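J.: Just need the structure, nothing else, for what follows:
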Amino acid sequence: MAEQSRGLVLVVEDDPAIADLVQRYLLREGFGVHVEKDGAAALAAVRRMRPAAVVLDVGLPSMDGIEICRTLRTEGDWTPILFVTARDDEVDRVLGLELGGDDYVTKPFSPRELVARVRTVLRRGPTAAEVLAVGGTRVDLTRRRVWANDAEVALTATEFDLLAHLMRHPNHVFDRSRLLSTVWGYSTTTTRTVDVHVAQLRAKLGTASPIRTVRGIGYAADPS
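T.: A predicted model of the protein is given here:
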C-alpha cells in the first residue's frame, strides 16, 4: 500500500496489468493506492482501511462489484465508488448507479480520464459555513449533510454535488450536458447518467425534492 497526500484509493481489479496501470497513474497524481483482486477481500479492505474512494471492477472472483456496492450501501457506507466494467451494456452501468455508485468507466478506458473522475467524486464543498434551503430540502455544504422535511438523508458524493449545484441556482434550468460538464467534470453524448442520479435523488428526498424536470431540456431546483 502506498500512502500519499490526496487520500487512499482502493483499486479492486483482478487483471494485474490494468491494476498496475491504474495504480501508477493514481500515484503520479498524489493518491495513496491499495490494490485488491478478489471481491470478498476488497469488501474487507473497505471496512478495515476506510479509503477515500474505491475504483471497483464489476467482474470479480468470489463477489462481484455490484454486490460489494450493494453490501456497503446497505451498511450505510457511502464511500465514493467509481465502477469499471468490461460490459458495454447500459443496464449494468445504470444498475450500478442506482445501487449508489458515483460514476463509471468502460474498458478500454483512458487512465487519465479515470484519475480525473476520481478527483471529481472526491471534490469537497467550500470551507465557509453555508446552508442552502429550497422547498423542504436543506443542504449543509460545509458538513456535506442533507435533510428532507427535517429527516437526514444519506447521499453519494455525486448525488450531493448534483443537488447542491441545482440548489445554488434556484429556478435556473440546466441541460443534461451542462450538468455532466459541471458536476461530473466531463462531457459525453450519453446523458443517461444524469437522469439516473436525478431519479435516485427524488426517491431519497421524497416529497421534499425540489428538482423539477423541464421537458426536452433538463432540470432545475424549484423553490415552490
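J.: Please count neighbours and contacts with C-alpha atoms only from this point.
T.: Fine.
J.: Let me see the contact set for Ala86.
T.: With contact taken as Cα atoms under 8 Å, 6 or more residues apart in numbering, Ala86 is in contact with 58-59, 106-108.
J.: so which of these is the most crowded?
T.: Per-residue neighbour counts (other Cα atoms under 10 Å) across the contacts of Ala86 peak at Val58, which has 25 neighbours.
J.: Look up the closest residue to it, ignoring the ones flanking it.
T.: Gly65 (4.1 Å; Cα to Cα, 6 or more residues apart in numbering).
J.: One more: His197?
T.: Here the residue nearest His197, using Cα to Cα, 6+ apart, is Glu159, at 6.2 Å.
J.: do Pro61 as well
T.: Distances taken as Cα to Cα, 6+ apart put Asp38 closest to Pro61, at 5.3 Å, once the chain neighbours are dropped.
J.: same check, this time on Asp57
T.: Excluding the flanking residues, the one nearest Asp57 by Cα to Cα, 6+ apart is Val84, at 4.5 Å.
J.: Alongside the first, I'd like the structure of this one:
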Amino acid sequence: MIKILIVEDEQPISNLIRLSLTRAGYSCTCAFDGMEAADLLENNRYDLVLLDVMLPRVDGFELMEYIRPLEIPVIFITAKNSVDDRVRGLRMGAEDYISKPFEVIELLARVDVVLRRYQKTDETLTVGGLTIDTRSMRVRRGNDDIPLTHKEYELLLLFARNPNTALYRETIYERVWGGEYTYGSKTVDLHVQRLRKKVGWEGQLRAVNKVGYRLEV
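T.: The predicted structure is shown next:
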C-alpha cells in the first residue's frame, strides 16, 4: 500500500486530507510540526510527503532540505501562495505546490499524478467488488473479466480512486475526455449508465442532484 506522510499543523485540515486519502486507498501518517515529521522520516519509509510551509519548530522549507536527499516526492500544501513562495518551493525540489483553500478532488488528482510520475501507484485496486489491474487495464469481478472501452476504463478508474466523493460532471469530463465540459452534454451520463450495467454498480454509482456522481463503497 502507498504510504503518505501528511505534515500539517492545523488539525481540521490534517483530518480532511487524511480522511480523503484513506478513502482513496492510501495509508496515511500525520505529523503536526517539522521536528515530529523529521523523526518519522528518519525511522520510516514514505512514498510521498504532503508538506505545509508554516509549521511549528521547523518550517516546511527547512524540512524540505532534510527530505531532498531521501528522494521522496513532496507536494507543498500551504496558504503561502505568492509567486516567490511557489518558485522557492519548486526550486527546492517539490513536485507540486497547492495553495489553500483547495478542493479535495484536485488534491487527489495531483497526488495521483506525482505517484504515477514516480511509478509508485498500486498496480491493483480492489473496490466495489471489482479488481482492477492498472498495468494490464484488466477489470474482473471474481474470476470473470469485464470488457470495457478505453473511456469506460478511464471513467471506472476515476471513480475507483475517488470513492465516496461527489464528482462534478465538469470534473469527470475534463479528467476522462479532456477539454471543457459543455453544459447540457449527455456524454458523461450515457457513459456512466453503460459503466453501471457492465460492472454491476447499479446500486453503488449514484447520481448526486445538480452535481454529478458518487461511488458509494
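J.: what's the TM-score here?
T.: The TM-score (TM-score structural alignment, normalised by the length of structure 2) is 0.53; 123 aligned residues with a Cα RMSD of 2.3 Å.
J.: Helices of structure 1, start to end?
T.: With helices called from DSSP state H, structure 1 shows them at 16-28, 39-49, 65-74, 90-98, 111-121, 157-168, 176-179, 192-205.
J.: so of the ones you listed, which one's packed in deepest?
T.: Stretch with highest mean neighbour count among those: helix 157-168 (a mean of 21; mean count of other Cα atoms under 10 Å).
J.: That one maps to which residues in structure 2?
T.: The counterpart of helix 157-168 of structure 1 in structure 2, using TM-score structural alignment, is absent.
J.: Which other helices and strands does that helix contact?
T.: Where contact means 3 or more Cα pairs under 8 Å, 6 or more residues apart in numbering; DSSP states H and E, helix 157-168 of structure 1 is packed against strand 131-134, helix 192-205, strand 218-221.
J.: so where is the first one in structure 2?
T.: When structure 2 is aligned by TM-score structural alignment, strand 131-134 of structure 1 has no counterpart there.
J.: Equivalent analysis for the last one, please.
T.: Strand 218-221 of structure 1 corresponds to no residues in structure 2, going by TM-score structural alignment.
J.: what ranges do the strands span in structure 2?
T.: Counting by DSSP state E, structure 2 has strands at residues 3-7, 27-31, 48-51, 74-78, 96-99, 124-127, 130-133, 138-141, 144-145, 167-168, 205-208, 212-215.
J.: Can you pull out the residues in contact with the first one?
T.: The set of residues that contact strand 3-7 of structure 2 without belonging to it, under Cα under 8 Å, 6+ apart, is 14, 17-18, 26-34, 37, 45-52.
J.: burial of the residue nearest to Asp57 of structure 1, as a residue count?
T.: For Val84 of structure 1, the neighbour count with other Cα under 10 Å is 23.
J.: now the residue nearest the centre of structure 2: how far from Leu115 of structure 2?
T.: Among the residues of structure 2, the one closest to the centroid is Leu108, at 2.1 Å (Cα atoms, centre = their mean). From Leu108 of structure 2 across to Leu115 of structure 2, the span is 11 Å (Cα to Cα, to the nearest Å).
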